[in-house]
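# Task: produce atomic coordinates for the following.
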Amino acid sequence: MKLNLNIEPLENWLTAKNQPLLISGPCSAETEDQLLTTAHLLAATGKVSVLRAGIWKPRTRPGEFEGIGSIGLEWLKRAKAETGLPTAVEVANAKHVEEALAAGVDILWIGARSTVNPFTVQEIADALKGHDIPVLVKNPVNPDLQLWIGAIERINKAGITKIGAIHRGFSSFEKSSFRNEPMWEMAIQLKTLCPELPIINDPSHICGNRELIPYISQKALDLDMQGLMIESHLDPSVAWTDAKQQLTPAAVNELMERLTVREPESQNEAFVDKLAELRKQIDKIDDLLLQKLGERMKIVEKIGEYKRDNQVTVLQVNRWDEILKKGTAFAKALKLDEHFTEKFLELVHGESIRLQTEILNEGKATQEGIAAEQHAEVKA
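Okay, here's the model as predicted:
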């Protein structure tokens, strides 16, 4: 089901100097000289569309640098006047919104820690009523698509039509090479529900280190995201916040030079015809896969009935280990990704467990249901 949002196309409210759209600037505005120098170096690349800077910094623990505060807005205003770049800042409450608007900030964004809290988002939405300013909404810290959608809807209902999303990855307890797991499927689901919604990728916060930024940036563009938000500092080694994930302006320029920008569609007739032919082949295979899954689940139902009649438990760990080992070995021979194979087998096995559990408890559930109805009738 598609989302019912009133959204203006990105090109109506933000014209990128080059493609893809690039929002860049320091994680935190530290000093006036640091911000202005970084801004001029970024502007000189000719590749930056918007200058970003953290003015208020929500930190994980107290005592860390929490942003220079309102004075940084004056520095940002000067940077805009000297470079011609529009500006963007993060806002986390109504006061931030009011001060940013008064300072002439061009774009606001809502951070991951704010998106996770509907009360905070609603406060920001209320402060935005009556204003015509672009707002970007980062995904929540935790992987919750409904929270992300809800935040976007709240801002949209406040009358903001120039709205976009920022994909910055999600917190995970599992150890990973990334600071925040990309979980690309979440951004893809959001785009599927609202195709007109611009989505910008934030490789800085996904990676947490500058070495991985090129890889994530290219993947984001290959998934047809509209642009990138990359943190940049004139000297990352002395940055007051997130030093490891910031790039120098020169490195930002080099990164943009190396990225390959592909079109979402092609007008080449031969390409279109060949793609349609290959997609037909995929459709046929998908139909066969679903047919075979249906046949498999019919056998699962018979197994469930047999286990029920013989008082045997649903889960038998040895059998699951056998399926997993055999399946991953066969998949490896077919050159299928091991992680994908495990996830697929887990999904199929999970549905098999669900069906068998339902069958084993079918009679019991019916008896409990009849007893509950009889009890209700007696009470009545």
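# Please count neighbours and contacts with C-alpha atoms only from this point.
OK.
# Quick check: residue 283 is in a helix.
Yes: assessed by DSSP: H, G, I helix; E, B strand; the rest coil, residue 283 belongs to a helix.
# Buried residues, the one helix or strand residue 256 maps to. List them.
Using DSSP states H and E, residue 256 sits within helix 249-258. Neighbour-count burial for helix 249-258, counted by 16 or more other CA atoms under 10 Å, picks out 249, 252-253, 256.
# one more to line up against the first:
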Amino acid sequence: MTDLQSILPEEKGGMHPIIIAGPCSAETEEQVLSTARELARNGVKIFRAGIWKPRTKPGGFEGVGREGLPWLAKVKEETGMLTATEVATRQHVEDALAAGVDILWIGARTSANPFAMQEIADALQEAGKDVPVLVKNPVNPDLELWIGALQRLYNAGIHRLGAIHRGFSAYGKHLYRNMPQWHIPIELRRRFPNLTLVCDPSHIGGKRELVAPLSQQALDMGFDGLIIESHCDPDCAWSDKAQQVTPEVLNFILNTLVLRDATVTTESLTLLRQQIDELDNELLEVLNKRMRVSREIGQYKKEHRMPVLQIGRHDEIMQSRARLAEEMGMSGEFMRNVLSAIHEESVRQQIEIFNDRTR
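Just a heads-up that it's a prediction; the model follows:
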């Protein structure tokens, strides 16, 4: 996917950051148009609204369906905004394109399903329209599955592609509705630097008070834009009311965001980066020494018929090192993740020793 293009028409391609805003669901024509008018007055150029809404359990509001597509057409006619909606089936694609929807996005449940993705890719290829498509990350933290969804569309001739980072599902109660796991979209950007990368702070946070800080964090990490849920009366929304903001609040958030200039490199920053490079080299040297000791431990265990895994020792290291990291001002969870990776490599190397009959 080396020849990816901007998701926006040329005359709108200069917008930075890209802002896509609108209600989680299109509920009524009045609600859609009222929200769109306020957003347009505040300078938003792309209006989003869910026409079909996938729900976890049956019986909830699953969107107004194709009945709402003419409402999006009215939004475009009256405000000049581009329109965007989610599609999950061939029929959705056909209906949305027939109604003149400008941008399609694919939800997290759909992007995790290769059969559904191929159906959508085939429908777009048969339609033969140059429509931009944004793909949300799968519900589970699987980068290859995300890339596979994008590649199916690319192979169907859709080169105006973008990715939406909406976070990843996790069991239990957390600060966020979906865990950010920023390293996954960052790795996606590293592999495909020309891919438009958009953050969905509404779905990551799940609470409207988290929209602003998550938006700033995404822009600080070089995201190209934001897709934010905005409703004229969020507390009465038919879906996801807790994470939607009014157009007025959205305007305030957007006006307080700080945009970084990624092209600016100062002499001081260069020197600091040199220090990082040197420290990384030192880290590698220390890790190499640690692995050398681990291999010696593996040899000792082999000679004395001891098992590779020593669970009590592992738990003790994890707990003590995490506490020490917190005392140093680092995250204990970060240190546990680092130690887990180091432990996994140590075990791998010790198993190699166990399997080596020459030792």
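# so what number do they get for TM-score?
Scored by TM-score structural alignment, normalised by the length of structure 2, the superposition of the two chains gives a TM-score of 0.94; 356 aligned residues with a CA RMSD of 1.7 Å.
# hang on, the earlier thing: corresponding residues in structure 2 for the helix holding residue 256 of structure 1?
The aligned range for helix 249-258 of structure 1 in structure 2 is 247-256, by TM-score structural alignment.
# and if you look at stretch 179-188 of structure 1?
Counting by TM-score structural alignment, stretch 179-188 of structure 1 sits on residues 177-186 of structure 2.
# which residues sit against the matching stretch?
Stretch 177-186 of structure 2 has contacts (CA atoms under 8 Å, 6 or more residues apart in numbering) with 141, 143, 165-170, 203-207.
# next one: stretch 210-222 of structure 1
20, 201, 203-204, 206-207, 227-228, 244-247, 255, 259-262.
# From those, list just the buried residues.
Among these, those buried by neighbour count (16+ other CA under 10 Å) are 20, 201, 203-204, 206-207, 227-228, 244-247, 259.
# Out of those residues, list just those in strands.
Secondary structure from DSSP state E places 201, 227-228 of those in strands.
# now those residues as TSV including distance to residue 281 of structure 1?
Listed next are these as TSV, based on distance: CA to CA, whole Å:
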residue	distance to residue 281 of structure 1
201	32
227	32
228	34
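# of those residues, closest to residue 74 of structure 1?
Comparing these against residue 74 of structure 1 with CA to CA places residue 228 closest, at 25.1 Å.
# The closest one matches what in structure 2?
For residue 228 of structure 1, the residue aligned by TM-score structural alignment is residue 226.
# Could you verify my assumption that that match touches residue 202?
No: between residue 226 of structure 2 and residue 202 there is no contact under CA atoms under 8 Å: 9.5 Å.
# tell me the contacts of the spatially most central residue of structure 1?
Nearest residue to the geometric centre of structure 1 (CA atoms, centre = their mean): residue 167, 3.5 Å. Each residue near residue 167 of structure 1 by CA under 8 Å, 6+ apart is listed here: 138-139, 182, 187, 199-202.
# Helices along the stretch 251-359 of structure 2, start to end?
With helices called from DSSP state H, counting those that start in this stretch, the stretch 251-359 of structure 2 shows them at 267-303, 311-327, 332-355.
# for the stretch 51-200 of structure 1, that is, sorry about that
71-83, 94-102, 112-115, 118-128, 145-157, 184-193.
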